[in-house]
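Enquirer: When you get a sec, could you give me coordinates for this:
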Amino acid sequence: MSKSESDSKQVAAIEDDDEPDDWDKRIFSTGCAAENTKMNDCYYDKKDWRLCKNELEVFRKCWKQHQNDQRTGMKDV
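Expert: Reported below is the predicted structural model:
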């Protein structure tokens, strides 16, 4: 293995750590990280938001319960 290959693998290992990034920190701060994950997993599996209505509603309720709509200026339509 050359030195450049070894260096590349070390950089990849550093980038592939389990530390939360900025996105994760923002999601965790909402108090709805689990609901967000279930909602995204549903979409990933089904590729259609219309089939994830239950997950969307659970996330929406959590969002309101934690008053994130006030914090972010989000409004219902």
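
Enquirer: hey, let's count contacts and neighbours off CA atoms from now on
Expert: OK.

Enquirer: Could you check how many residues crowd around Asp17?
Expert: The number of residues packed near Asp17 is 9, by other C-alpha atoms under 10 Å.

Enquirer: Kindly report the same for Leu51.
Expert: Close neighbours of Leu51, defined as other C-alpha under 10 Å, add up to 13.

Enquirer: Could you identify the helix or strand that succeeds the helix or strand harbouring Ile14?
Expert: Counting by DSSP states H and E, the element that carries Ile14 is helix 3-15. For helix 3-15, the following helix or strand on the C-terminal side (DSSP H and E) is helix 22-29.

Enquirer: who's in contact with that next one?
Expert: The contact list for helix 22-29, computed with C-alpha atoms under 8 Å, 6 or more residues apart in numbering, reads Ala33, Asn36.

Enquirer: next up, for comparison:
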Amino acid sequence: MSKSESTAQQKSAATLDDDEPDDWDKRIFSTGCADENMKLTDCHFEKKDWRACTKEMEVFRACWKKHNNDERTSSKDA
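Expert: This is a model prediction of the structure:
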């Protein structure tokens, strides 16, 4: 491995380890529903089945609507 490759890998690892919010985090925080999203994601991670997370999904949907994210993101309730 060349020195430049090693330096690039170190910079990449440092970027992954920092606590600064990335673009994804910023978008989630801007919805006003970051906590609800985290609980829903954690539920799915633990249970490996979205159908087992209907309570968390309903809480997230209520938050999404409360913050008018349908209008902001041009999404539609299916």
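
Enquirer: on that earlier part again, what's the offset of the helix holding Ile14 of the first structure from the middle of its chain?
Expert: If you compare the mean C-alpha spot of helix 3-15 of the first structure with that of the full chain, they lie 27 Å apart, counting by C-alpha atoms, centre = their mean, to the nearest Å.

Enquirer: got it, and stretch 16-23 of the first structure?
Expert: Using C-alpha atoms, centre = their mean, the distance from the centre of stretch 16-23 of the first structure to the centre of the chain it belongs to is 11 Å.

Enquirer: Over to stretch 37-53 of the second structure?
Expert: 13 Å.

Enquirer: and what of stretch 60-67 of the first structure?
Expert: The answer for stretch 60-67 of the first structure is 16 Å, by C-alpha atoms, centre = their mean.

Enquirer: Can you tell me what Glu57 of the first structure aligns to in the second structure?
Expert: Glu57 of the first structure is assigned Glu58 in the second structure as its aligned equivalent, the criterion being TM-score structural alignment.

Enquirer: ok so, going back, can you give me the buried ones in the helix holding Ile14 of the first structure?
Expert: Of the residues in helix 3-15 of the first structure, none is buried under the neighbour-count criterion (16 or more other C-alpha atoms under 10 Å).

Enquirer: do you know how far Gly32 of the second structure is from Asn68 of the second structure?
Expert: As for Gly32 of the second structure, its distance to Asn68 of the second structure is 10 Å (criterion: C-alpha to C-alpha, to the nearest Å).
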